[in-house]
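J.: Sequence plus predicted model, see below.
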Amino acid sequence: MEHAQAVGGRYLVDGLLGHGGMAEVHRARDLRLDRVVAVKVLRPELAADPAYRERFGREARSAAALNHPGIVAVFDSGEGAGPGADLPYIVMEHLRGETLAELVRDGRAPGPEGALLICAEILDALAHAHRSGTVHRDIKPANVMVTDRGVVKVMDFGIARPLDPAAGVTLTGTGMVLGTAEYLSPEQARGRQVDARSDLYSTGCLLYELLTSRPPFRAETPLATVWLHLEEAPAPPSRYVPGLPAAVDALVLTALAKEPDRRFADAASMRAAVGRALRELRQAVPAPGTAAAPTAATPTAAARAVSAAPTLAAAVPAPSPAPSPTPARRRRMPRVALVLLGCAVLAGGGVAIASARGGAAATVPAPDLRGKTLAEARRTLQGAGLHVGRIATGDCAVPVAAGRAVCGQQPVPGAGVTRGGAVALRIPADPAAVR
């Protein structure tokens, strides 16, 4: 981007702060008010697309309508950036700090207590946005920053939409899915109406990652990850972090319920549950022989922020208990090694990686899973002493009825599989086909 001319005749750009798939963010000086700001500019290759220009403008309008210390402030917007002086731009407050994604990526997650405190701040910001009639729809670690002053800031309202209490929020187009696969709510993935509870699901995914350093669902492709959101129950965070109290597991699993009605009613209710989980965490004493919950190895901006954050009020009323989803099946690691049994192209394609035990392990015939939903296939495999392995996506050679996900498998039906091993599945490429 050219620096010679001030953007909009007012903002003198002096450096690149970062970039993403949609825009670049530059450091600039506001010549009128003599302050440092951040100028977000739509990429030139996207500016000719009306849909991207509308989405970019929506971010400015959505964020500018919100006035909360936990939401990045928008000062101005317009058109006139770039070499041709025709690119749309948004002027925002300039923040110094790190995103939660950077902290997790670098192995500097804030620890369980810090994660809960950060989550409480995010929920405060979302409660304000929801009261103002806006649902974010893309809550994820990369869109939350902890500033050098310890302030948690929710950013990037690029796919936010107005919230209609009667009808929810529809996607940009029929069947169009916007969002990030690891944090996408099931109703977003299905192209259904979305309300504020979708943001709570995404916040649950974010909290899960802060606690365990991994998202609740991740597969080899974004589409396969979406399928896991639709079909798989998440493992409780305490499986990966010994010593976490039951209240933390209950908080996360309630937020990650597949059906919105089984989640918290609103951001305030989830924040109250965060307060209860935090109090239980602080009172917990690790059982003999268990490791204490990990904390950040070195001080970071996030650690400084959460250590200085106020304790959540004990008097916040408790929401009605929400049913927790059934814990995910426990995947058993082989005692000796993982044996690659074979890679074969199925009628619908697919690859199998099965686990085997050393010695003369018993084998069972692979059941016929074709035409079953993922949930049915999983139950069938569990009944046979097996489990679901890799899930591949793509076109199916044989049409499947709506909601009947599995169109191929490896090993093929009847083939011998070591007891405790895995069967890889092939599913259609369209997640909206699953009920």
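T.: Sure, I can see it.
J.: C-alpha only now, for contacts and for neighbours.
T.: Noted.
J.: For the stretch 1-150 of the chain, which segments count as helices?
T.: 44-47, 50-64, 100-105, 111-131 (DSSP state H, counting those that start in this stretch).
J.: And the third one, what's buried?
T.: By 16 or more other C-alpha atoms under 10 Å, the buried positions in helix 100-105 come out as 100, 101, 103, 104.
J.: Repeat that for the second one.
T.: Judged by neighbour count (16+ other C-alpha under 10 Å), helix 50-64 contains these buried residues: 52, 53, 55, 56, 57, 58, 59, 60, 61, 62, 63, 64.
J.: Export the helices of the stretch 1-150 of the chain as TSV, with columns for distance to residue 140.
T.: Converted to TSV, these look like this (distance: least, C-alpha to C-alpha, whole Å):
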stretch	distance to residue 140
helix 44-47	23
helix 50-64	16
helix 100-105	8
helix 111-131	11
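J.: With respect to residue 112, which of the buried residues of helix 50-64 is nearest?
T.: Using C-alpha to C-alpha, residue 63 comes nearest to residue 112 of the buried residues of helix 50-64, at 29.4 Å.
J.: Pasting the second one now:
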Amino acid sequence: MSQQRIINGRYEVGELIGRGGMADVYLGRDERLGRTVAIKMMRADLARDPQFQTRFRREAHASAALNHPNIVAVFDTGEEELPGTNGQPGVACPYMVMEYVDGDTLRALLRKDEVTIDLAVEWTEGVLAAVAYSHENDIVHRDIKPGNVMVDKSGAIKVMDFGIARALSDSSATMTQTQAVVGTAQYLSPEQARGESVDFRSDLYSVGCVLFELLTGRPPFVGDSPVAVAYQHVREEPPAATTLIPEISPALESVLTKSLAKDREDRFQTGKDFLTALRAAHYDGMAVSEDESTSVIPPAVIPADTEPTQAMGAISASDDSIFEPREELPEHYEMTGEMDAVNDPERTGKKKRRRGWLIALLLILLLGGGAFAGWWFWNEAEQQRIEENQVQVPDVSGMPETDAQNALTTAGLRPILEYEHNDDVDRDRAIGTDPASETTMQRYDEVTLNISLGPDQVDIPDSLQGASEATVRDTLEELGLTVSDVSYVNSPTIPRDRLVDTNPALGSTVAYGSTVALKMSSGEVEVPNVVGMTQQEAENTLTADALGLSVDINLVTNDGNMTAGQVVDQDVEPGETASQGQLISLDVAREEEEPSDDPSESESPSESESGSPSESESSSDEESSDDPSEDESNDEPSEDES
């Protein structure tokens, strides 16, 4: 377990809770104010890159300038000095202390399939409020996407990661850096995809893409590669949202259409305009007004020159014919009983009643027949419509997640994603569908798309030993594992900043979703105490594989208190660290010199100064014998003797 870090004397760094493209986010605590914070620190492997340093500082500056309830607040910024090793200078690692948001990103919520139309509109309102505020402060976000928007436990929206935001005065620069488009392909505006300058309306296009995905469950454009998606943003029109989700109102469809216009002049010009139109469409059913006037069909009217209905012949007050007396009957016409019967009121009433029943019966027959004919024609049309809208579920087993979604959408179905572990299907590939493939369904019906999370148990690869931290993180994340902690350990062979081991260990099997701690090489080894060992023992200890050091031997004079061949000193103190392969100098006692047993080989000080008596005598004899004059004088008697 690594040692707890305190930075700037007040921020306690806790567990890793997130990871971005250039920084790690840790749960932290502000000891001075006693509150939980999030600490965003640049990754150690990127801290030496000036470009990443500049980008990180720009994010901190842009975020700190914004104070809005829908934007993650930045409380403090600073730099932590990382010590240098192996002769390399130290480096300043920048960090940001931010508001801690306890919740999920929109990306995570979309994966859970818990987004209704009402929630989609509500969350988009929060995003638009944040974007409108940043635009008022001349800051363009440039990377609005579901992964950069969080929803806290209370339901509030928090927009984060202004990592590629720039002030409006700098937005004339294109969005390409080393030929790579900055941003996320599925939410890029057409001008960003073309590498042109961006402005506030580019953010609003990205918000439109997010709204489309929240409403339909998929982005407006999907493809096999980021380049293919970017091309669609520039050249193709998105599918109508109502064809994917029929419950979406035409008013909301009109808002989506305007927000995703290719030409920025045809989009909403401000975040407030977008927000106002979205609320009016969802709550009041008011569609976005078009430039062209909407044609309205007037109610039907009766033309002035139409003749009155003939059954109700018009009566004119000037028509006096109705008041003229009837023509007299001929005299020979006799009023018979039959005539009386015709004029009988009772009989006339019966005829009228019988005629009414006949008319009613006729009407019933006509209506019944018409209803039957209508039902028959309607049923035939409905059957034909059902048959025309029938589609078969395609076989997507084994396809990558995006390809499987595209195949189902192209077939006219609405894929609903579900994730589960599977030992036989690789992670992020389709297991199958429910209903199964070849099943006949109606167009726009929902079909469950099962995506594999990979095996429930995964192996930590041995091959990661010696890899960089970035490579290890990416590999473990692909396996569904999370890096929880990074510490440094000594290693005699693995270069600095390369993986030595993990906890759980390399090669071990762990549950999917487990956390793994990394042990990175410090590039150093701890020097042991070899004083008192024999020279050979010390050399074996220091040069062994466990240490990998080099040894230099210095022989020192033995004062009689040392054991010959024993190490009496070392230039690196025990317990201190040395670089891999460093030369360690050892002092080793010489063999002690003993006195000789031959007397001729030793002489006393007096003898060395005056010589031995025998030598003096022999030399004097030689001198006397060598001088003849002296011999002769000695042989002659002296004058006194004579």
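T.: Yes, it's here. Please read all numbers here as calculations on a predicted model, not as lab measurements.
J.: Any idea what the TM-score is?
T.: The TM-score (TM-score structural alignment, normalised by the length of the first structure) is 0.63; 298 aligned residues with a C-alpha RMSD of 2.9 Å.
J.: hang on, the earlier thing: nearest to residue 416 of the first structure, out of the helices of the stretch 1-150 of the first structure?
T.: helix 100-105 (40.3 Å).
J.: Look up the counterpart of the closest one in the second structure, residue range please.
T.: Counting by TM-score structural alignment, helix 100-105 of the first structure pairs with residues 106-111 of the second structure.
J.: Which parts of the stretch 251-400 of the first structure are helices?
T.: Going by DSSP H, counting those that start in this stretch, the stretch 251-400 of the first structure shows helices at 267-283, 301-308, 374-383.
J.: One more: the stretch 151-300 of the second structure?
T.: 190-193, 200-216, 226-235, 241-244, 250-259, 271-284.
J.: Among these, show me which one is buried the most.
T.: helix 200-216 (a mean of 25; mean count of other C-alpha atoms under 10 Å).
J.: Which one of the buried residues of helix 50-64 of the first structure is nearest to residue 408 of the first structure?
T.: residue 52 (37.5 Å).
J.: and that closest one, what does it touch?
T.: Residue 52 of the first structure makes contacts with residue 46, as judged by C-alpha atoms under 8 Å, 6 or more residues apart in numbering.
J.: Now the match of helix 100-105 of the first structure on the first structure. Mean distance?
T.: Its aligned residues in the first structure lie a mean 0.5 Å from stretch 106-111 of the second structure after superposition (mean C-alpha distance after the TM-score superposition for the first structure).
J.: Now do the contacts for the residue nearest to the spatial centre of the first structure.
T.: For the first structure, residue 183 is the residue whose C-alpha lies nearest the centre (C-alpha atoms, centre = their mean; 1.9 Å). Residue 183 of the first structure makes contacts with 138, 139, 140, 201, 202, 203, 205, 206, 215, as judged by C-alpha under 8 Å, 6+ apart.
J.: That one maps to what in the second structure?
T.: Residue 183 of the first structure maps onto residue 187 in the second structure, by TM-score structural alignment.
J.: and the gap between its match and residue 193 of the second structure?
T.: Per C-alpha to C-alpha, to the nearest Å, residue 187 of the second structure is found 10 Å from residue 193 of the second structure.
J.: and if you look at residue 346 of the second structure?
T.: 92 Å.
J.: neighbours of residue 10 of the second structure, just the number please.
T.: By the measure other C-alpha atoms under 10 Å, the count of residues near residue 10 of the second structure is 13.
J.: following the helix or strand hosting residue 567 of the second structure, which helix or strand comes up?
T.: In the assignment (DSSP states H and E), residue 567 of the second structure maps to strand 567-570. Sequence-wise, the next helix or strand downstream of strand 567-570 of the second structure (DSSP H and E) is strand 577-579.
J.: That next one corresponds to what range in the first structure?
T.: So strand 577-579 of the second structure is aligned with nothing, judged by TM-score structural alignment.
J.: starting at the chain centroid, how far to the helix or strand following that strand?
T.: Using DSSP H and E, the helix or strand that directly follows strand 577-579 of the second structure along the chain is strand 583-589. From the chain centre to the centre of strand 583-589 of the second structure is a distance of 54 Å (C-alpha atoms, centre = their mean, to the nearest Å).
J.: now the next helix or strand after strand 583-589 of the second structure, how far from the chain's geometric center?
T.: Once the chain leaves strand 583-589 of the second structure, the next helix or strand it forms, by DSSP H and E, is helix 605-610. How far helix 605-610 of the second structure lies from its chain's middle: 95 Å, per C-alpha atoms, centre = their mean.
J.: give me the stretch of the first structure that the next helix or strand after helix 605-610 of the second structure matches.
T.: Using DSSP H and E, the next helix or strand after helix 605-610 of the second structure towards the C-terminus is helix 613-626. No residues of the first structure are matched to helix 613-626 of the second structure when aligned by TM-score structural alignment.
J.: what do we get in the first structure for residue 233 of the second structure?
T.: Counting by TM-score structural alignment, residue 233 of the second structure corresponds to residue 229 in the first structure.
J.: surely that match meets residue 180?
T.: No. The criterion here is C-alpha atoms under 8 Å, and residue 229 of the first structure misses it with residue 180 at 11.7 Å.
J.: one step back: the helices of the stretch 1-150 of the first structure: which one's closest to residue 428 of the first structure?
T.: When the helices of the stretch 1-150 of the first structure are compared by C-alpha to C-alpha, helix 50-64 sits nearest residue 428 of the first structure, at 27.7 Å.
J.: how close does the closest one sit to the second structure?
T.: Counting by mean C-alpha distance after the TM-score superposition for the first structure, helix 50-64 of the first structure comes out at 0.8 Å.
J.: That helix vs helix 111-131, what angle?
T.: 100 degrees (axes from the mean of the first three to the mean of the last three C-alpha atoms, to 10 degrees).
J.: who touches stretch 92-110 of the second structure?
T.: By C-alpha under 8 Å, 6+ apart, stretch 92-110 of the second structure touches 27, 36-44, 47, 53, 56-57, 60, 72-82, 115, 146-153, 158, 214, 217.
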